[in-house]
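> Take a look and give me a structure for this.
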Amino acid sequence: MMLPEGRIDGVMNAVISLCHFCELHGPSVLFVTQAFHEPDCPPAQPDVREPKSCYGNATERLLHRETTNSSAPCEACLSFSPIHRGFLSNDHEGRISYLSTQQATQHDVSTLVRQACTRSLSCEVSPGKEGPIFFGDEVRGQVLSYTFFLKDAQARGYQRWFSITVLMKDKFFLLNSWPFLVENIERIISELQAKATVVYEREQAENPQRALRLAAAYSSDGKRTSNKPSRSVLELTGNEHVFAWLHLQFTWLLKAGANRLVEKIVEGLPTPDLTVDFYNHQETEDGFTLVSAKKVHSPVLELEASASHETSQNSPVINDLRHLHEILGPIPFLSLAYCLMVGKQIVIRGQPAGLIASIANCLKMLVPRSCYQAALNSDQYLDVSQCNVLGVEPHVAVPQPSPDILRLDILQPGDQAQYNNANKYNYKTTWGDKLPSKCPTLLLMMEKAIENTKLNNSAMHYHFVALKEEWLNIAKVVRRIEHWNPGQPQDVTSLLQAMGAQEQDRGLLEFWGTSSI
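You can find the predicted model right below:
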């Protein structure tokens, strides 16, 4: 099958067709627009970038198709006269030709287009027989079909049935393009319907068809001789250039449909660390919003977390997670990390502020950026809706520890000479709950990495970034399944098992999935 996939070299590789339901022949293809790419050429050819009359042998394909097509359609099924073969537009910069013809120029593509036409005007229709619908499979291609009516004073029911179909192989590309395609196809249809309505109202005013039909029904022979059984789109719209206009519209759809999406290679679902920067954008003269993407090859620190909290040069600091694990001890560290990972609030109370900031810098390495919201040096208590890591001085009143709040108190050493040594401070964790019998899988994996002395800090950091990305993707998938299939816990359980997660991971996945929205 020669139908191309997705998007290549700045053009949406799809076949856009106008179809109609003929009273004589049934569903028929009227008009097809395709894109043809310039084949790759050896770089030794000096004139390879010179403009051509067409690219991708578009006209040769047309001539070959004409020699094999000997059918004689009726007037309603005809979009081109015998002396007019089609419309051709060239994108010399992209080396692409856009060709519009009566039928697709490639036999296998033409077969798929006809199948899509038949389905769009028979079984695959939206309620009310007007509107967009998606159908397809891997064999016959993926199709977006938009069915609509055009008024016709001489048709049964005073209207004729049409559809615009977009056929391609890439299902996900087509569905991602759905809002763009539907919006612009609706615009095309609205203009066609407006033109047809003007012709219909003029004909009804000049020669009311209802009276003629009633007169014919009661005549001696009961035959209708004044009306044509089929009328072309040119007659229905009163515009002899309607197909040239459709060629321009379909060509623009193929070109713009690809330019609006930018391909990026990612492993897994997109994370907040790899999103487009929607805050730094500007409006162009054409009314478009210019959005710039963040650098793909930024340092891991920039991708993984926000800027570090500032610490004083003379202040004692906790250097990294290993240092924090050593000072707190295994159980207090696990309690602190667990509360942060499942969305509970951590209140760090004490002095100096630089030591609190260094602890916060260590903690943020445990969760994605979207799950970390800190407020340090606060002069009052802030609830978890405002921050999940709060740093305050000893005199600030804070709630008593509860199942949702863990407090880490930092007590200064008795000897003032030891104030610059973080190891000499006393660290006391108080929590109104206790660790579950089974901790989240990710937390245990991170603890194992921290205790592995053969893993240096740099390698451990990259390891944590990869782990967080993996589990953030799992959290997003689980949240989508729960949103799409509410009340189906067995589906979520099966999904968790398939992705290597367990019941003890639900709290972490729920918090991470919610925070990533």
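
> For the rest of this, base every contact and every neighbour count on C-alpha atoms.
OK.

> any idea which helix or strand comes after the helix or strand that contains L290?
Secondary-structure assignment from DSSP states H and E places L290 in strand 289-293. Heading C-terminal from strand 289-293, the first helix or strand you meet, by DSSP H and E, is helix 300-304.

> distance between that next one and the chain's centre?
Between the centre of helix 300-304 and the centre of its host chain there is 24 Å, according to Cα atoms, centre = their mean, to the nearest Å.

> just stretch 138-153 next, same as before
On the basis of Cα atoms, centre = their mean, the separation between the geometric centre of stretch 138-153 and that of its chain is 23 Å.

> Give the other helices and strands that the strand holding L290 contacts.
Other helices and strands packing on strand 289-293, by 3 or more Cα pairs under 8 Å, 6 or more residues apart in numbering; DSSP states H and E, are strand 276-283.

> The strand it packs on vs strand 289-293, what angle?
Relative orientation of strand 276-283 and strand 289-293, computed by axes from the mean of the first three to the mean of the last three Cα atoms, to 10 degrees: 140 degrees.

> compare with the first, here's sequence two:
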Amino acid sequence: MFSIVISLAHFCDKHGPRIISVTQSAEKGTLGEELLVPDYPTESYCESCLLQFPEESTRSMRCFIEDVPFITTQYSSIRYQLLNSIIKRAFSEETMIYDNMPFIFFDDLRGLNLVIGFKLYDENARGNERRYCFILTVDSRSHDDSMKMLSEHWNFIIGGFDKMIAYIKNIHKSEFLGENKTVENNLETLNNNAFIGSYLRANKSKFGRNLVSLTDDKFLFVRIHKWNSFLLHTVMNENKLP
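All right, here's what the predicted structure looks like:
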């Protein structure tokens, strides 16, 4: 059976394409110790691309479903270069869109990748928006087997990503309106003017904010970890692929 990985990536104003979280599984009956990451320094991460669990010292999150360990970390210690190559391709201007529409790419190096992009309004970001995407990676060199698995679970996978993105957008909208007194004016800003202007235009007054801050949900990455683990377990449990 080949591996399936779910990543959440962000186009950081400062660093460009960066991985925020990676959810992977280990072999059934093990603890998945090889997927855990050490207590690494976070100075190289800015606020907008930092994985933030409720306990600031937490670097890895692990859960078990039917004795299979699922682990979420800031980066993958065993697939670091692979995933960085994938997100650079995903965020290229030729392919990426941010309206929740999926796109797929495959090659022998990066395997099969399903990408769904979305964006959130933030007046503190360049172009007043922060750009993200969820990526499901099937780490296989077999195009036919990978596409067969994806087609059999298309509605489930797309529906799962859509629900998570809808949750993020809804609580972000609630947080945005909660910070402002003039609801009507800010609804107009959020719905109509949020993404007007050049995304590439620099603004020195901008600063980084991560998803926890944008949604005011300190458990957001715990929810993403659990949801991704459920998606992975369901797909992998029904596909004992060679």
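
> residues contacting S146 of the second structure?
Remark: with contacts taken as Cα atoms under 8 Å, 6 or more residues apart in numbering, S146 of the second structure is in contact with L112, V138, S140.

> CSV for those, including neighbour count and secondary structure?
Compiled in CSV, the contacts of S146 of the second structure are given as follows (neighbours: other Cα atoms under 10 Å; DSSP: H, G, I helix; E, B strand; the rest coil):
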residue, neighbour count, secondary structure
L112, 25, strand
V138, 24, strand
S140, 21, coil
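
> Can you tell me which of the residues you listed is nearest S21 of the second structure?
Using Cα to Cα, V138 is the member of the contacts of S146 of the second structure that lies nearest S21 of the second structure, at 16.4 Å.

> against the first structure, where does stretch 13-24 of the second structure fall?
In the comparison with the first structure, stretch 13-24 of the second structure aligns to the range 23-34 (TM-score structural alignment).

> just checking, what packs against the one helix or strand Q34 of the first structure maps to?
According to DSSP H and E, Q34 of the first structure maps onto strand 26-37. Applying 3+ Cα pairs under 8 Å, 6+ apart, we find strand 26-37 of the first structure packed against strand 15-22, strand 96-101, helix 107-120, helix 242-259.

> what's the average distance of whichever helix in the second structure runs longest to the first structure?
With DSSP state H setting the assignment, residue counts place helix 154-178 as the longest helix in the second structure. By mean Cα distance after the TM-score superposition for the first structure, the fitted helix 154-178 of the second structure averages 1.2 Å away from its aligned residues in the first structure.

> packing partners for that helix?
Here helix 154-178 of the second structure is seen to pack against strand 111-121, helix 183-188, helix 211-215, helix 220-237 when contacts are counted using 3+ Cα pairs under 8 Å, 6+ apart.

> tell me the contacts of D99 of the second structure?
Counting by Cα under 8 Å, 6+ apart, D99 of the second structure touches G117, F118, K119.

> Pull up the gap between the aligned residue in the first structure for the last one and F511 of the first structure, please.
Aligned against the first structure by TM-score structural alignment, K119 of the second structure finds its counterpart in F149. Distance, F149 of the first structure to F511 of the first structure, by Cα to Cα, to the nearest Å: 49 Å.

> next one: K428 of the first structure
Taken as Cα to Cα, the spacing of K428 of the first structure relative to F511 of the first structure amounts to 26 Å.

> again with S163 of the first structure
Note on S163 of the first structure: its distance to F511 of the first structure, by Cα to Cα, is 45 Å.

> Please identify which of those two sits among more neighbours.
S163 (26 against 19; other Cα atoms under 10 Å).

> Number of residues surrounding S57 of the second structure?
As a measure of burial, S57 of the second structure has 10 neighbours, counting by other Cα under 10 Å.

> what does E93 of the first structure give?
If you count neighbours by other Cα under 10 Å, E93 of the first structure ends up with 9.

> Tell me the secondary structure of it, please.
Using DSSP: H, G, I helix; E, B strand; the rest coil as the criterion, the local structure at E93 of the first structure reads coil.

> Kindly provide the distance from the residue located most distally from the centre of the second structure to F2 of the second structure.
Among the residues of the second structure, the one whose C-alpha is farthest from the average of all C-alpha positions is T182, by Cα atoms, centre = their mean at 31.7 Å. Here the distance between T182 of the second structure and F2 of the second structure works out to 52 Å (Cα to Cα).

> returning to what we had before: buried set for the strand holding Q34 of the first structure?
Using 16 or more other Cα atoms under 10 Å as the test for burial, strand 26-37 of the first structure gives P27, S28, V29, L30, F31, V32, T33, Q34, A35, F36, H37.

> Where does the spatially closest residue to S145 of the first structure that is not a sequence neighbour sit: helix, strand or coil?
Leaving aside its sequence neighbours, S145 of the first structure sits nearest to T165 (Cα to Cα, 6 or more residues apart in numbering; 4.4 Å). At T165 of the first structure, secondary structure determined by three-state DSSP is strand.

> so what's T165 of the first structure up against?
Each residue near T165 of the first structure by Cα under 8 Å, 6+ apart is listed here: V15, I16, S17, L18, C19, A116, C117, S120, V143, L144, S145, Y146.

> Trace it over to the second structure, please.
Residue pairing (TM-score structural alignment): T165 of the first structure is matched to I135 of the second structure.

> on that earlier part again, could the helices and strands packed on helix 154-178 of the second structure go into a markdown table alongside distance to N203 of the second structure?
Formatted as a markdown table, these follow (distance: least, Cα to Cα, whole Å):
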| stretch | distance to N203 of the second structure |
| --- | --- |
| strand 111-121 | 16 |
| helix 183-188 | 21 |
| helix 211-215 | 19 |
| helix 220-237 | 28 |
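
> so which of these is the most packed in?
For those, ranked by mean neighbour count under the definition mean count of other Cα atoms under 10 Å, the leader is strand 111-121 at a mean of 23.

> quick one: contacts of that one?
Looking at strand 111-121 of the second structure with Cα under 8 Å, 6+ apart, the contacting residues turn out to be 86, 90, 96-106, 128-143, 146-147, 161, 165, 169, 172, 190, 194-195.

> distance from that strand to the first structure after superposition?
Compared with the first structure, strand 111-121 of the second structure is 0.9 Å away on average (mean Cα distance after the TM-score superposition for the first structure).

> Go ahead and flag the most central residue of the first structure.
Residue closest to the mean C-alpha point of the first structure, counted by Cα atoms, centre = their mean, is N176 at 5.1 Å.

> Aligned to that one, what sits in the second structure?
Under the alignment defined by TM-score structural alignment, N176 of the first structure corresponds to E152 in the second structure.
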